[in-house]
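>>> pasted the sequence and its predicted model underneath.
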Amino acid sequence: MLKKLSVKNFKSWAELSVEFRPITVLFGANSSGKSSIIQFLLLLKQTKDSTNSQAVLEFGDSSTPVELGSYKDSIFRHEDARNLKWHLEWSLDKPLSFTDTTQKRRKAYNFREIGIKVELLSRGRKILTNELTYTTNMASFSLNRREGKPGYQLTSSNEELFRFVRSMGRPWDLPEPTKCFSLPDQAQTYFQNAQFLGLFENAYVNQMDSILHLGPLREDPKRQYPWSGSTPADVGRRGERTVEAILSATEFGLRRNLKYKSPTKSFQEMIAWWLQKLGLIYSFRVDEVGKESGLFRVYVKKGPQSVETLITDVGFGVSQILPMLTLLYYVPAGSTILIEQPEIHLHPHVQAGIADLVIATAINRKLQLIIESHSEHFLNRLLRRIAERETEFGNITQNDIALFFCENEGGQSNLSPLQVNLFGGVENWPKDFFGDQMGDIIAREKAASIWRMRNRNAQSS
């Protein structure tokens, strides 16, 4: 699970620091910088996924989750003389353990939380890694570019605890890393006790693999879907693989429960339960058009007395929420999911219900959800559930949720955490958090007063 992200000089963020919780929600006006936080995490993920081993950072193209252009396009104020820096920290499901075999008494090390700290700089079209450090609570292990000299040095921040020992006959400096997270292979041959660094890199790769993304826009529903037995990793950025995921989950007999130790439901039963709970439809099923045809249709009923129809013939709300609902119950427990504006095209009642879905899956499936939203209804339901504490969707407290408000002043983004108390109250509401509601109310009453006065004057004359 991601714990904390600190970034300097990315897009509109001169400096950013955000602490993540099981549920993290980013609010703010358009172009306030909240999307850039999600984009940065996707930048790291697509760099890990890139087949270009020479790309220190993979800024992307039309086929990747984000397309950021170049270093200059992505750097704060487009000033490529600035260095891009970040520090990402996360917790591990299982402790990372290794032993230093160069010690007379072999010493074992165990870490539950680690991090990666990187500093990049631009030299024309070439991006150089100035620093690549893996951090722990006891020591940090750094690959640093030598100032004014070619090559890199490998060091420990606490040599009393751990010291790198050179291999005999290998006094050379290390080459530059290929990707921003990947130490050169020579580190493990030039030093007798550097093999453990591969464990840190593997932990980073696993964390990136656990990050999944659902964008704000959806692919239009279809009258039928082909499926040949594939098992997608997720539902796609636009939800285009949602039906594939449902069919795969059905094929493998996946079952889910609403709360810990509550009775389980089949995957399609869970989807149908939520769609009914949200007030969108009465029933839901996916069936093959004909035996072994490989073509499937999604059928829904609006009400108990309604005629069953195809998903294409009902409102867009079902198609908007279905990919998110499927994703949250389809992915492995412990995944980190980035979701942008889940409330688009949805009635306020459904927007509020999304909060219950988020709580149920974050608490009971141990998912980490990082959500960008503009929805007041979604926020109010989250705050209500904090006040209630014990709900049918799981027990929630203010410590499980982090809420942030992004704003941009003079082209620079700022992030303010909302202070939520034990009773679900926000103690530091930002000005115009959801627009100037009070200003609208006053203006409306003033306009009504003027028209009433005009009507009275017209009647008296």
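Structure received.
>>> contacts, neighbours, all on C-alpha from now
Will do.
>>> ranges for the strands of the stretch 51-200 of the chain?
In the stretch 51-200 of the chain, the segments counted as strands under DSSP state E, counting those that start in this stretch are 84-100, 107-123, 126-135, 140-145, 152-156.
>>> run a quick neighbour tally on the residue lying closest to residue 146 once chain neighbours are set aside.
Closest residue in space to residue 146, ignoring its immediate chain neighbours: residue 152 at 5.4 Å, by Cα to Cα, 6 or more residues apart in numbering. Burial measure for residue 152: 22 neighbouring residues, criterion other Cα atoms under 10 Å.
>>> pretty sure residue 152 contacts residue 144?
Yes - using Cα atoms under 8 Å, residue 152 is in contact with residue 144, at 5.3 Å.
>>> which one of the strands of the stretch 51-200 of the chain lies closest to residue 202?
Minimum separation from residue 202 across the strands of the stretch 51-200 of the chain (Cα to Cα) falls at strand 84-100, 10.3 Å.
>>> just the element for the residue nearest to the spatial centre of the chain, please.
Residue closest to the mean C-alpha point of the chain, counted by Cα atoms, centre = their mean, is residue 338 at 2.6 Å. Per DSSP states H and E: residue 338 is located in strand 336-340.
>>> now do that strand: which elements does it pack against?
If contacts are counted by 3 or more Cα pairs under 8 Å, 6 or more residues apart in numbering; DSSP states H and E, strand 336-340 sits against strand 211-214, strand 368-372.
>>> so residue 129 makes contact with residue 180?
Yes - between residue 129 and residue 180 there is a contact under Cα under 8 Å: 6.7 Å.
>>> need the residues touching each of these two.
The contact sets of residue 129 and residue 180 overlap at 56, 118 (Cα atoms under 8 Å, 6 or more residues apart in numbering).
>>> alongside the first one, take a look at this:
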Amino acid sequence: MDLRALTLLAGANSSGKSSVMQPLLLLKQTLHEDRYDPGPLKLDGPNVVFTDAGQFISQVAVGQRPRFEVSLGVGKDRGRLLYEPSAAGVTLSETGVSVGQAPEIIMRDGSVVSARETAVLLELPGLEAEGKNSIASRHGIAHEIPLVPWVSIAVVDGVLLKGSVEFPAVGWKTHLSNDLMRLIHLGGHRGNPSRRYPRSVSSSDLRPGVFHEQAAGVIAHWKQHDPASLDALQSAMRTVGLGWSIEPVDLDATAIDLRIGRTRETSRAARDLVSIADVGFGVSQSLPVLVALIDAKPGQLVYIEQPEIHLHPRAQVGVADLIVEASRRGARVVIETHSEIILTRIQYHVAKGTLPPKDVLVHWFACDPKTGDTTVTAVEPDAAGAFGDWPVDFAEVGERVDREYIEAAWKRQSGEAG
């Protein structure tokens, strides 16, 4: 699936929108696990929760082997992971890596599967002499070659981590693992409002877990070190209608409370600050969305599920503008949405010229009611922001509801008049 500067996932409920991002989230929570070896994939994490591989692997016909493959590309470097279910969850049965224009190197169970691919491996620049000698001393098929840290994709495989020969980093490790660990993820439910939030936050761009648990810490960090971002947040809150200001207040050495200013009157500002737990539920759900979009750095992937939840239509317009602004700054924003307002507002920015059509891609998901198979249609807008002949039914539903209301109102008035 192609990801642009701004990618939208739209379609009916249970059509596969969230499922398409789950492989990335599985890899993310696996890479972030530093308490123990999670094996090939950490199934039960903060981003996605499974207890068995059968819960996310497609059902296949009798006689076929159930498996799934995750393929990722960063620049000219590409990697793929082939997983199969096992009693322990999943097994990484095959890894394929290609660097630049070099042929793909295929590994099974920690071994390169052909001498030709071993030769390609030996030709990689920067490989230490000890590593070359270790590999060259064993010819033929099924050489046991430790592939970490050279192939960072193998970081998710606990078996491949057990090796002695260290290969040089050639860019793949840095790009892929960092991109996944920097991924900002906001689910559809962003916790319950609280009077006590942890103040700690990573000083780097790494964002482990779900972002709503870190948003308060990011705001506190901005107050001390990045007032421009805090000002941008307060401006966004006013635009969206979440409040006039926000103030992180120290409770003790480990926790803060978030106080929301409800009025613009300076004379009342100090006494008008109330805890986020005492304002509408929508504030605690929507505030992390604003923080994530402002926090996102160039090249950083931001995945937000249903940013429109709990928002008034006018506020949805403001959030759509922030989404566009984040993508224009260089962040890669992926939005799962049911909001016609957000889609239309993005079309507006394309037509206005503030968002190039090539930077936008909408993936429309449709589920066959008979087979359960999902069809994904990718559409890029034209220069006027139009998507052409595509399967989105938002407008059709809106028109039908309006028409039914007008007809019902006309009949009622006609009956009363008669």
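Everything's here; your move. If you're wondering where the values come from, they're calculated on a predicted model, not measured in any experiment.
>>> re the thing from before, between residue 129 and residue 180 of the first structure, which has more neighbouring residues?
Higher neighbour count among residue 129 of the first structure and residue 180: residue 180, with 27 against 24, using other Cα under 10 Å.
>>> residue contacts, the more buried one?
Contact analysis of residue 180 of the first structure by Cα under 8 Å, 6+ apart lists 56, 57, 118, 129, 132.
>>> in the stretch 351-461 of the first structure, which spans are strands?
Counting by DSSP E, counting those that start in this stretch, one finds strands in the stretch 351-461 of the first structure at the ranges 368-372, 390-391, 394-395, 401-409, 412-417.
>>> can you redo those strands as CSV with mean neighbour count and distance to residue 202 of the first structure?
Listed next are those as CSV, based on neighbours: other Cα atoms under 10 Å; distance: least, Cα to Cα, whole Å:
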stretch, mean neighbour count, distance to residue 202 of the first structure
strand 368-372, 24, 20
strand 390-391, 13, 38
strand 394-395, 18, 33
strand 401-409, 19, 28
strand 412-417, 18, 31
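>>> and those as CSV, adding distance to residue 443 of the first structure?
Converted to CSV, those look like this (distance: least, Cα to Cα, whole Å):
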stretch, distance to residue 443 of the first structure
strand 368-372, 30
strand 390-391, 39
strand 394-395, 41
strand 401-409, 25
strand 412-417, 29
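>>> out of these, the one nearest residue 452 of the first structure is which?
Residue 452 of the first structure lies closest, by Cα to Cα, to one member of the strands of the stretch 351-461 of the first structure: strand 401-409, at 39.0 Å.
>>> who's in contact with the closest one?
Contacts to strand 401-409 of the first structure, defined as Cα under 8 Å, 6+ apart, come from residues 12, 19-29, 31-34, 413-419, 430, 433.
>>> buried subset of these?
By neighbour count, with 16 or more other Cα atoms under 10 Å, those hold 12, 20-29, 32-34, 413-418, 433 as buried.
>>> farthest pair in the contacts of residue 180 of the first structure?
Distances among those were taken as Cα to Cα; the most separated pair is 57 and 132, at 13.0 Å.
>>> can you tell me the closest non-neighbouring residue to whatever residue of the first structure lines up with residue 331 of the second structure?
For residue 331 of the second structure, the aligned position in the first structure is residue 367, judged by TM-score structural alignment. In space, and not counting its chain neighbours, residue 367 of the first structure is closest to residue 334: 4.7 Å by Cα to Cα, 6+ apart.
>>> sec struct for that neighbour, please.
coil (DSSP: H, G, I helix; E, B strand; the rest coil).
>>> from residue 184 of the second structure, how far off is the aligned residue in the second structure for it?
Residue correspondence to the second structure (TM-score structural alignment): residue 334 of the first structure is matched to residue 299. Residue 299 of the second structure is 12 Å from residue 184 of the second structure, where distance means Cα to Cα, to the nearest Å.
>>> before we move on, what about residue 399 of the second structure?
36 Å.
>>> the more surrounded of those two?
Using other Cα under 10 Å, the more surrounded residue of residue 399 of the second structure and residue 184 is residue 184, with 27 against 12.
>>> hmm, back to that, for the strands of the stretch 51-200 of the first structure, which one sits closest to residue 249 of the first structure?
Residue 249 of the first structure lies closest to strand 84-100 among the strands of the stretch 51-200 of the first structure, at 24.2 Å (Cα to Cα).
>>> in a markdown table, list the strands of the stretch 51-200 of the first structure along with distance to residue 299 of the first structure.
A markdown table is the format used below for those (distance: least, Cα to Cα, whole Å):
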| stretch | distance to residue 299 of the first structure |
| --- | --- |
| strand 84-100 | 39 |
| strand 107-123 | 46 |
| strand 126-135 | 50 |
| strand 140-145 | 55 |
| strand 152-156 | 60 |
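>>> the ones you listed: which one's closest to residue 242 of the first structure?
Within these, the stretch nearest residue 242 of the first structure is strand 84-100; the backing value is 27.8 Å (Cα to Cα).
>>> show me what that closest one is packed against.
Going by 3+ Cα pairs under 8 Å, 6+ apart, strand 84-100 of the first structure lies up against strand 2-10, strand 107-123, helix 197-209.
>>> what does the shortest one rub up against?
Applying Cα under 8 Å, 6+ apart, the external contacts of strand 2-10 of the first structure come out as 13-21, 74-76, 82-91, 336, 368.
>>> and for the longest one?
For strand 107-123 of the first structure, contacts defined as Cα under 8 Å, 6+ apart pick out 71, 80-101, 127-137, 180-181, 200.
>>> if you set the cut-off to 7 Å instead, what comes out?
With contact meaning Cα atoms under 7 Å, 6 or more residues apart in numbering, strand 107-123 of the first structure is reached by 80-81, 83-92, 94-100, 127-136, 180.
>>> next, count neighbours for residue 218 of the second structure.
Neighbours around residue 218 of the second structure, by other Cα under 10 Å: 24.
>>> that one contacts residue 201, doesn't it?
Yes - the pair residue 218 of the second structure and residue 201 passes the contact test of Cα atoms under 7 Å, sitting 6.1 Å apart.
>>> and the residue nearest to the centre of the first structure, how far is that from residue 50 of the first structure?
Distance of residue 338 of the first structure to residue 50 of the first structure, computed by Cα to Cα: 19 Å.
>>> how about residue 288 of the second structure, secondary structure?
What three-state DSSP gives for residue 288 of the second structure is helix.
>>> what residue in the first structure is paired with it?
Aligned counterpart of residue 288 of the second structure in the first structure: residue 323 (TM-score structural alignment).
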